[in-house]
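In: the following comprises the amino acid sequence and a computationally predicted model.
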Amino acid sequence: MRPCLPVLLLRLALLVLACRAWSPSGGDPCPPACRCLDSRTVDCRGRGLPRVPSPFPLDARQLLAAGNAIREIPADFFLLHHDLAYLDFRNNSLERLAGGAFRGSGSLVYLDLSYNNLSRLDAGAFQAAPKLAKLSLGHNRLARVDAGAFRHLEQLQVLELHDNRLRTLSAAALEALPNLRALRLDGNPWRCDCDFAGLFRWLEENQAKLQGGLSEIQCTVPVEEITVFLSELTEASFRDCKFSLSLTDLIIIIFSGVAVSIAAIASSFLLALLVNCFQRCAPSKDDDEDDDDE
């Protein structure tokens, strides 16, 4: 007996609902440990995931992956998910950003990597994400940020580098951000030495971009080993740095001095050889007198 029409419709409806629950985007699966409330948002927060969930809808715009144990962002991640505009990786275990990790991330606008274990940022780390408007890197272990780390981020408006291990930072890294509106640098063990002078000059000129101005940032004066707020310093505090020599300058001077000394010794040796040779080869005075007598 053929089933009646209402039963067929009911089965079809259940099948459609099951498919939607499994694949909100109508074809791309939702990771088992995550929730996909719609085809644009994948919510994987607090699931204890050791790696980036995969696969998930290719046309997703938001990935919420905070509160997991993710250790790296795969190098080809954005090549498959190039529509992602919002990426939340707070409170994970990221230790480094692999080269090319953001390749294909041309749609990325918001990136939160705070509360991770990042220790350094290399040159061009985010250059494949030119539309990035907010970058959060607070509460990491950053001790080194390359002068070209934020290259090509001309749309970046908010940069957070607070609560890291930075002692110095090249002003060139910030000068590469023409649209920067808000900057956080507090909570770092800054050293007020000559390497910090360039950054201090930039901060003085752009202190309106700091939430609390210069009074929110502290640094340690090397000689006295005391901690002061940047608001207590002036450009005159670094006037002696204009006459100080960097390690590179010292190496050049030492090398030049050694080279000159070696050249002088070599010249003196050659001159002595020439004089000795001349004296041996030239006829003596006695020989000249004998020739005259004959």
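Out: Perfect, I can see it now.
In: CA atoms for contacts and neighbours, from now on please.
Out: Fine.
In: give me every residue that touches the residue nearest the centre of the chain.
Out: Nearest to the mean C-alpha position of the chain, counting by C-alpha atoms, centre = their mean, stands Leu121 at 2.6 Å. By C-alpha atoms under 8 Å, 6 or more residues apart in numbering, Leu121 lies in contact with 97, 142, 144-146, 149.
In: which one of these is nearest to Leu185?
Out: The shortest gap between Leu185 and any of the contacts of Leu121 belongs to Leu142, at 11.7 Å (C-alpha to C-alpha).
In: kindly provide the distance from the closest one to Asp38.
Out: For Leu142, the distance to Asp38 (C-alpha to C-alpha, to the nearest Å) stands at 36 Å.
In: so for these two, which residue has more residues nearby?
Out: Neighbour count, other C-alpha atoms under 10 Å: between Leu142 and Asp38, Leu142 has more, with 23 against 16.
In: which of the three states applies to that one?
Out: coil (DSSP: H, G, I helix; E, B strand; the rest coil).
In: can you give me the neighbour number for the nearest residue to it once chain neighbours are set aside?
Out: What sits nearest to Leu142 in space, not counting adjacent residues and going by C-alpha to C-alpha, 6 or more residues apart in numbering, is Ser119, at 4.0 Å. As a burial measure, Ser119 scores 18 neighbours (other C-alpha under 10 Å).
In: below is an additional structure, to be compared with the one above:
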Amino acid sequence: MAVVSLLMLMTALAFAAPDWMDCPTPCKCKWSSGKKTAVCEGGGFSSLPDNLDGEMQVLYLSDNYISRLARDAFKSVGLLNLQRIFMSNAALQEVHRDAFRDLIILVEVDLSHNQITSLHPETFHGNERLRVLYLNGNPLRRLVQAQFPPLPHLRSLELDGCQLEYVHRNAFVHLSALETLSLRQNLLRNLSEEVFMNFAHLKTLVLEGNPWRCDCELRGFRDWFLLSKLHSVPLTCSEPERLADRLWENVPSEEFACPPRVFVSPQAQVQAEAGGNVSFGCHVTGDPEPQVSWLYEGYPINHTWLVIEAEEGLLDKWANISVYNVSDADTGVYTCIARNILDTVSLNVTLVLPEVVTATTVSKSEGSLVWWGLVIVSVTLGCAAVITTIAVCCVRNRNRHHRRNLKASVSFTDQEKKLLDVSIATTTDRGTGSCEALGPDLELVEPPVHITIESEPLPLAVFPPPPEFSGSVLPTAAYGNIFISVSGQAGVPRNGDPAAEATRHSPLRQHGSPRHRRR
């Protein structure tokens, strides 16, 4: 009887489930394809389950709410023997670069249809046995240089529907064993053939469903792709409009072209000095090679003193113009024209000379009493003393300007204004400097001041006129050199005989504008 009981106990133990199959609810643990498998799909998990047996080889965690895989995510819960991990549609947003660290026998990972926007290039570092990787449906947008670490056994990589707009030419440089690459249903308009130069074993390349722009940037890849025999579904053009919906293989290679583009240098308006030299040009790109020409005021250029030079290049060139001894005959609009089989484009450059603007205003008066007082004082002191004082002040003022190289408008002191006004009123004979024409019966007339202002159209260092010579009639443009001349009637005797006309020129030079008055 004892023997029978012992045999029954041993039989029950033989048919009892092993401990690793005692999964926490809602997971189910079982053998599947000869692997210890934990099925935790749709279990409402917000993190990895931490009470699974450490011998688990396959883990299904799809349709959960695990937003982040932290550093050592699987190692920290004792799942170091995992070979396959399935986490599609699990609300993943972030994957730490070391999330899969120390999973040295991992061969397959599925992270499809999550919200992963980027993967660190060192993600999967050390998972050297990885053979299959699914990243479909994640908004990755860009694959950067060396996007994946060395994975010498990776055979299949799927990146469908990842909103990819850019793939670096060296994105897959460490995936030399890749046999299947799928990039369907992305936003790719262009690819370089260099992306795939490292693939000695590539057998399948899936690219349909991308909005390809069939221009010169895609020509190299188009030619390589059609020769590679890797495609099973023909690719079509989305852009430009003239090639929309046409199959790559039905569009000749030379029609994968780019229209010309023109850029002017240094700017759209160039200022030159009369009698000087000036150079300007245009930068042209295009494929096929664009032809470049220049027009002046809409007509072919025939100036014998104008030199056109070109730095030749098939797809990128400069066409420069040099004008020597510039005059008014050279000013105007120059047009750079570039053309190839697709289009003709142009851009204008305007050559200008500085403008000269003349305006007249009236000096500010100190009042009739001041004028009469100054006349009496000047007559009493003598014409010779007044003229000497004015000459000394003018010489000192000019020397001080040149010595200090002032960069502000010249302004007269009250004393200088009085002396200047006296000199204007008392100087009637410019040849002799005689004061004999002055008399007590003179009626003084306030003289007009004529100001010539050179306006600089370009943003040079220019300054407004001094306040003594400002008025509402001055132009609003920037001010350069200012020249002031004063002329007027010195006085009329009471007996009706006209007095000699008094004229005095007083040039006012504003430092800060290096040019003299334009010839």
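Out: In hand now; what should we look at? This is a predicted model, so every value here is computed, not measured.
In: quick one: TM-score?
Out: The TM-score (TM-score structural alignment, normalised by the length of the first structure) is 0.70; 244 aligned residues with a C-alpha RMSD of 3.9 Å.
In: returning to what we had before: select from the contacts of Leu121 of the first structure the one having the most neighbours.
Out: Of these, with other C-alpha under 10 Å as the count, Leu142 tops at 23 neighbours.
In: wait, doesn't it sit right on Leu166?
Out: Yes: with contact defined as C-alpha atoms under 8 Å, Leu142 of the first structure counts as touching Leu166 (6.2 Å).
In: returning to what we had before: mapped onto the second structure, which of the contacts of Leu121 of the first structure hold?
Out: Counting by both residues aligned by TM-score structural alignment, their matches' C-alpha atoms under 8 Å, these that remain in contact in the second structure are 142, 144-146, 149.
In: same list (these) but as TSV, adding distance to Gly257 of the first structure.
Out: Shown next, in TSV, are these (distance: C-alpha to C-alpha, whole Å):
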residue	distance to Gly257 of the first structure
Leu142	38
Arg144	33
Val145	34
Asp146	32
Ala149	36
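In: on that earlier part again, out of the contacts of Leu121 of the first structure, the closest to Asp193 of the first structure would be?
Out: Nearest to Asp193 of the first structure among the contacts of Leu121 of the first structure, with distances taken as C-alpha to C-alpha, is Arg144, at 16.2 Å.
In: how about the closest one, what's its partner in the second structure?
Out: Mapped onto the second structure by TM-score structural alignment, Arg144 of the first structure lines up with Tyr166.
In: next: Ser170 of the first structure.
Out: That one, Ser170 of the first structure, aligns with Ser192 by TM-score structural alignment.
In: tell me if I'm right that its match and Leu218 touch.
Out: Yes: Ser192 of the second structure is within contact range of Leu218, at 7.1 Å (criterion: C-alpha under 8 Å).
In: what do these two both touch?
Out: By C-alpha under 8 Å, 6+ apart, no residue touches both Ser192 of the second structure and Leu218.
In: tell me how many other residues crowd Val233 of the second structure.
Out: 10.
In: repeat that for Val221 of the first structure.
Out: 14.
In: distance of the counterpart of the residue nearest to Leu142 of the first structure in the second structure from Pro259 of the second structure?
Out: Aligning on TM-score structural alignment places Ser119 of the first structure opposite Arg141 in the second structure. With distances taken as C-alpha to C-alpha, Arg141 of the second structure is found 28 Å from Pro259 of the second structure.
In: what do you get for Ile424 of the second structure?
Out: Counting by C-alpha to C-alpha - Ile424 of the second structure and Pro259 of the second structure are separated by 69 Å.
In: ok, now Leu154 of the second structure?
Out: Counting by C-alpha to C-alpha - Leu154 of the second structure and Pro259 of the second structure are separated by 41 Å.
In: which of the residues in the host helix or strand of Leu351 of the second structure are buried?
Out: Leu351 of the second structure belongs to strand 344-352 when assigned by DSSP states H and E. Neighbour counts over strand 344-352 of the second structure (16 or more other C-alpha atoms under 10 Å) mark 346-352 as buried.
In: got JSON lines for those residues, with distance to Ser232 of the second structure too?
Out: Below are these laid out as JSON lines (distance: C-alpha to C-alpha, whole Å):
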{"residue": "Ser346", "distance to Ser232 of the second structure": "43"}
{"residue": "Leu347", "distance to Ser232 of the second structure": "45"}
{"residue": "Asn348", "distance to Ser232 of the second structure": "49"}
{"residue": "Val349", "distance to Ser232 of the second structure": "51"}
{"residue": "Thr350", "distance to Ser232 of the second structure": "55"}
{"residue": "Leu351", "distance to Ser232 of the second structure": "58"}
{"residue": "Val352", "distance to Ser232 of the second structure": "61"}
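In: and these, which is closest to His402 of the second structure?
Out: When those are compared against His402 of the second structure (criterion: C-alpha to C-alpha), the nearest one is Val352, at 30.3 Å.
In: hmm, Val278 and the closest one touching each other?
Out: No: assessed by C-alpha under 8 Å, Val352 of the second structure is found out of contact with Val278, at 10.7 Å.
In: all strands for the stretch 101-250 of the second structure, in order.
Out: Using DSSP state E, counting those that start in this stretch, the strands found in the stretch 101-250 of the second structure span residues 108-110, 132-134, 142-143, 156-158, 166-167, 180-182, 204-206.
In: so how much does the fourth one differ from the first structure once superposed?
Out: The one in question is strand 156-158 of the second structure. Superposing on the first structure and averaging over aligned pairs (mean C-alpha distance after the TM-score superposition for the first structure), strand 156-158 of the second structure comes out at 0.2 Å.
In: again with the second one
Out: Its matched residues in the first structure lie on average 0.2 Å from strand 132-134 of the second structure after superposition (mean C-alpha distance after the TM-score superposition for the first structure).
In: could you list every helix and strand in contact with that strand?
Out: strand 108-110, strand 156-158 (3 or more C-alpha pairs under 8 Å, 6 or more residues apart in numbering; DSSP states H and E).
In: reduced to three states, what does Asn397 of the second structure come out as?
Out: Asn397 of the second structure ends up helix, using three-state DSSP.
In: aligned to it, what sits in the first structure?
Out: In the first structure, Asn397 of the second structure lands on no residue (TM-score structural alignment).
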